[in-house]
Every structure is written in C-alpha cells, then in structure tokens.
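Participant: Take this sequence and fold it.
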Amino acid sequence: MAENSHNHGHTLAAWTGVTIAFIGFCVSAVFTVAAKPVGFWAGLVVVVLGGVVGMVMRGMGLGATPKTQKAGH
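Facilitator: Predicted coordinates:
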C-alpha cells in the first residue's frame, strides 16, 4: 500500500485554529444581522486570533511539519 504523505490538515493545531476562526465568523454574522458594528469587529478579531493560535500551536510541534520536496515532484 502506498505511503500517505499528506495528512490534509488533520492536526490539533489545524482543528483548533479553524474552530476558533469559525466561532469568530459566527459571531460576526450574528452581529451583522443585529447591526452592531462593535460585535462584528470583535468577531473578526476572534477570526484572526484563530490563525494566530493555529500558528503558535504549529510552532509548539502540534501541527504538520513541512516536508522537503523530492526532485522531479
């Protein structure tokens, strides 16, 4: 069987970052409908926080490690 070299982001860092960002999008959506700009911007801050948390967790070794490319691939 061929070796699976792609994990498609199935790491703790990826799941955590995406979950936090998704919550931020939901918060922004609710406050958009409610016409509350402060809540909308707060939700976008949470989205950015999700990206930061994901990168920090990856730096801590909880994410995928970059693979070196083979010649010809």
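Participant: all contacts plus neighbour counts: C-alpha atoms, from now on.
Facilitator: Fine.
Participant: Can you list the neighbours in contact with stretch 41-55?
Facilitator: Residues outside stretch 41-55 that contact it (CA atoms under 8 Å, 6 or more residues apart in numbering): 13-14, 16-28.
Participant: Would you check which pair of those residues lies furthest apart?
Facilitator: A13 and S28 (22.6 Å; CA to CA).
Participant: buried ones in stretch 26-35?
Facilitator: Across stretch 26-35, burial judged by 16 or more other CA atoms under 10 Å covers C26, V27, S28, A29, F31, T32.
Participant: Before we compare anything, build this one as well:
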Amino acid sequence: MSKTTVSASKAPETAASHSDVIGHGNSPAAWTCVIIMLVGALVSSVAFVIANTPVFIAGAVLMVVGLIAGWGMRKAGYGVGGSKLKNAGH
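Facilitator: Purely as a prediction, here's the structure:
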C-alpha cells in the first residue's frame, strides 16, 4: 500500500465544479414546497401519536398540496432558472 498523499492541487477533478449550477433547488418554488410538506409531516406525525385519523389524513393531504404548490410555482417561473428570478449567482 502506498503512503503517498494527494494534495488539494493534485486532486482529480469531478464532472461539475462548485461554481457550476447543478440544481440544488435553491428557489422560491422549492422552498415553498419543502416548507408546506414539512408542516404536513409535522401535522401527520402529531396526529399519529395522538391516534387521530382525520388529522393524520389532513396532514397527508397537506403534503400533496405542497407538491402541487411547488410544481405550480415552478411552471409559473419561480423554479431554478425560472423567468421570474434574477439568477445573479452567489
């Protein structure tokens, strides 16, 4: 086994560098989708613990609403690279 180390300057390059946009979902559509779905998951989790089926179902429906809201916002131009955003980079 070799005891040589790889320095940062000699490390192999990957397909995408840090400056490339690889779509991490950093957009208003993605944030809205995730926040609504997290609230739905919280409601469903609490309802599961207290054994309340209607509230559990309401939380599950809220998670589906989050998906639909994120999809709709992406189609409206608020997704990554959307027409309503000024993507100036970091």
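Participant: care to give me the TM-score?
Facilitator: Remark: TM-score between the superposed chains equals 0.82 [TM-score structural alignment, normalised by the length of structure 1]; 65 aligned residues with a CA RMSD of 1.6 Å.
Participant: circling back: give the buried subset of the contacts of stretch 41-55 of structure 1 as a PyMOL selection command.
Facilitator: Buried residues within those, by 16+ other CA under 10 Å, are selected in PyMOL with:
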select buried, resi 13+14+16+17+18+19+20+21+22+23+24+25+26+27+28
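Participant: So which of the contacts of stretch 41-55 of structure 1 sit within strands?
Facilitator: Among those, no member is found in strands (DSSP state E).
Participant: Return the member of the contacts of stretch 41-55 of structure 1 nearest to S5 of structure 1.
Facilitator: A14 (16.7 Å).
Participant: Roughly how far does I57 of structure 2 sit from T32 of structure 2?
Facilitator: 21 Å (CA to CA, to the nearest Å).
Participant: before we move on, what about H18 of structure 2?
Facilitator: Taking CA to CA, one finds H18 of structure 2 at 25 Å from T32 of structure 2.
Participant: and if you look at V49 of structure 2?
Facilitator: 26 Å.
Participant: And for A69 of structure 2?
Facilitator: Taken as CA to CA, the span from A69 of structure 2 to T32 of structure 2 is 7 Å.
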